[in-house]
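> below: sequence and its predicted model.
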Amino acid sequence: MHAPIGPFDNARPAPDCLDELTRPVADAVRSWRGTVPAGQIVYVDTDPAIADTAAFVAHYGEDLLAASANCVIVAARRGGETSLAACLIPSGGRADVNGAVRRRLGARKVSFAPMDTAVERTGMEYGGITPIGLPADWPLLVDPAVADLPYVLVGSGRRRGKLIAPGKLFAELPGAEIVGDLSLR
């Protein structure tokens, strides 16, 4: 199979390689019932040493930056309670945690979740967190620029490997909501 974007030699439909994914991601792919068929979620094998965006696009091509998205976990605090949420933003931007994210979550304060918390609560590896397989009760705030892309490159749940899927799939994930002013570019 040829990957829909990027110069990847080893691309396979995600349902055919569930053993390469973390349990929450594999479970989400296995049970996927959205309008985009699960077979259009593509797994590409990549070097975990270059999983971070800058190193990844330097190796695989700068043109991938425009088709890549990062999933960041945030901690929202209000009245002594803390809740977690995820933001899916273009890799070239950053989440507007003090503006759009805070307002949308109705929080007094929002910050990036500590690495240990993000890893423990998602069941994914830091540097590979993906919106596919997040806890279903978490809000997933999606930048419209991501949802509008023909294909989006995101983490696979591990530092090794990435997932490529049509942008509209991310708007159909559990808890997903398109938020227009989500990222600062």
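Nice, thanks for sending it over.
> could you use CA atoms for every contact and neighbour count after this?
Fine.
> grab the nearest non-local neighbour of A67.
Distances taken as C-alpha to C-alpha, 6 or more residues apart in numbering put V152 closest to A67, at 5.1 Å, once the chain neighbours are dropped.
> contacting residues for the residue lying farthest from the centre of the chain?
The centre of the chain is farthest from one residue, G79, which by C-alpha atoms, centre = their mean lies 28.5 Å away. The neighbours of G79, taking C-alpha atoms under 8 Å, 6 or more residues apart in numbering as the test, are R108.
> if you set the cut-off to 6 Å instead, what comes out?
Residues near G79 by C-alpha atoms under 6 Å, 6 or more residues apart in numbering: none.
> again, but for the one 10 residues further on
Listed by C-alpha under 6 Å, 6+ apart, the contact partners of I89 are 69-70, 143.
> buried residues in whichever helix or strand it is part of, which are they?
Counting by DSSP states H and E, the element that carries I89 is strand 81-90. For strand 81-90, burial by neighbour count (16 or more other C-alpha atoms under 10 Å) applies to 84-90.
> for the next helix or strand after it, packing partners?
Moving toward the C-terminus from strand 81-90, the first helix or strand encountered (DSSP H and E) is strand 94-95. Secondary-structure packing of strand 94-95 (3 or more C-alpha pairs under 6 Å, 6 or more residues apart in numbering; DSSP states H and E): strand 183-184.
> can you list contacts of the strand it packs on?
93-96.
> can you map out the strands along this structure?
Using DSSP state E, the strands assigned to the chain run over residues 11-13, 42-44, 69-78, 81-90, 94-95, 109-112, 140-142, 152-155, 162-165, 176-178, 183-184.
> ok, and here's another one to check against it:
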Amino acid sequence: MVRWSIAGSLTVEPAVEHPGLLADPVAKALAALPDPADVGVAAIDPDLADTAAFCEAYGAALTASANCVVVTGKRAGEERFAACLVLATTRADVNGVVRRRLDVRKASFAPTDTAVELTRMEYGGITPLGLPAQWPVLVDAAVAAAPELVIGSGVRGSKLLITGATLASLPNAEVIEGLGR
């Protein structure tokens, strides 16, 4: 079992052994990873799922937390989606880097109900594992370089502990310098 130095007061277990703490698409994606036992999961109070509250309550570093946001834009009547993964200390450059990558006139955060419906994950727990296969997963270079990160698990009642290298190796992942600002 991996020892997570960023765990704070969390009790971390191998995620593959606790599928009940994961959204269904996340559990399926996790099982497909080359080393699924290297991903940890920790149960948390769902009311503390938002990054700042989570970090304060569990003693996790904000600098070792990453947020996943769903972004959308239209081009020639076609709606395009992507997931952006940036450190919690930054914000995704939606109207610069993401807009150009999606090749749309304007990019914006997807409406909550749309993001929840399309990802089959809970708002506040959306994660890059298990997203629709056709979506690009845009990973900030700082996230990809991180040795340990805390991210969502698809539900508000737990968090995943994972390496940046694992996130950068996900299907459809694209590591992008300057995605997080």
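Thanks, I have the structure now. Predicted model, so just to flag it, every value in this text is computed and none were measured.
> turn the strands of the first structure into TSV, columns for distance to V101 of the first structure.
TSV is the format used below for those (distance: least, C-alpha to C-alpha, whole Å):
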stretch	distance to V101 of the first structure
strand 11-13	33
strand 42-44	29
strand 69-78	9
strand 81-90	8
strand 94-95	7
strand 109-112	7
strand 140-142	8
strand 152-155	20
strand 162-165	24
strand 176-178	12
strand 183-184	9
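> need the helices for the first structure, in chain order.
23-30, 53-60, 102-105, 115-122, 144-147, 167-170 (DSSP state H).
> H2 of the first structure: which of those helices is closest?
Closest to H2 of the first structure of the helices of the first structure, according to C-alpha to C-alpha: helix 53-60, at 15.0 Å.
> and the closest one, which stretch of the second structure?
Per TM-score structural alignment, the counterpart of helix 53-60 of the first structure in the second structure is residues 51-58.
> what is the mean deviation of the matching stretch from its aligned residues in the first structure?
With mean C-alpha distance after the TM-score superposition for the first structure, stretch 51-58 of the second structure departs from the first structure by a mean of 1.3 Å once superposed.
> residues in contact with whatever residue of the second structure lines up with S111 of the first structure?
In the second structure, the residue paired with S111 of the first structure according to TM-score structural alignment is S108. Listed by C-alpha under 6 Å, 6+ apart, the contact set of S108 of the second structure reads 71-72.
> how does it look with 10 Å?
70-74, 81, 94-95, 98-99 (C-alpha atoms under 10 Å, 6 or more residues apart in numbering).
> for I5 of the first structure, same thing?
Applying C-alpha under 10 Å, 6+ apart to I5 of the first structure gives the contacts 63-64, 67, 150-153, 164-165.
> gap between A168 of the second structure and L33 of the second structure?
Here the criterion is C-alpha to C-alpha, to the nearest Å. By it, A168 of the second structure lies 12 Å from L33 of the second structure.
> T130 of the first structure pairs with which position in the second structure?
Taking TM-score structural alignment, the alignment pairs T130 of the first structure with T127 from the second structure.
> that match: neighbouring residues, count only.
Neighbourhood size, T127 of the second structure [other C-alpha atoms under 10 Å]: 28.
> how about the nearest residue to it, chain neighbours excluded?
Of all residues not flanking T127 of the second structure in the chain, G152 sits nearest, at 5.0 Å (C-alpha to C-alpha, 6+ apart).
> one more: P14 of the second structure?
According to C-alpha to C-alpha, 6+ apart, the nearest residue to P14 of the second structure is G40 (4.5 Å).
> which residue lines up with the one you found in the first structure?
By TM-score structural alignment, G40 of the second structure lines up with V42.
> quick one on the thing from earlier: the residue farthest from the centre of the first structure pairs with which position in the second structure?
Checking TM-score structural alignment: G79 of the first structure goes with A76.
> and the match of T130 of the first structure, how far is that from L22 of the second structure?
T127 of the second structure sits 10 Å away from L22 of the second structure, going by C-alpha to C-alpha.
> pull the number of nearby residues for the residue mapped onto V142 of the first structure from the second structure.
Residue pairing (TM-score structural alignment): V142 of the first structure is matched to V139 of the second structure. Using other C-alpha under 10 Å, the number of residues around V139 of the second structure comes to 30.
> please name the residues that touch V139 of the second structure.
Here V139 of the second structure is in contact with 66, 68, 83-87, 92, 128, 164, 167-170, 173-180 (C-alpha under 10 Å, 6+ apart).
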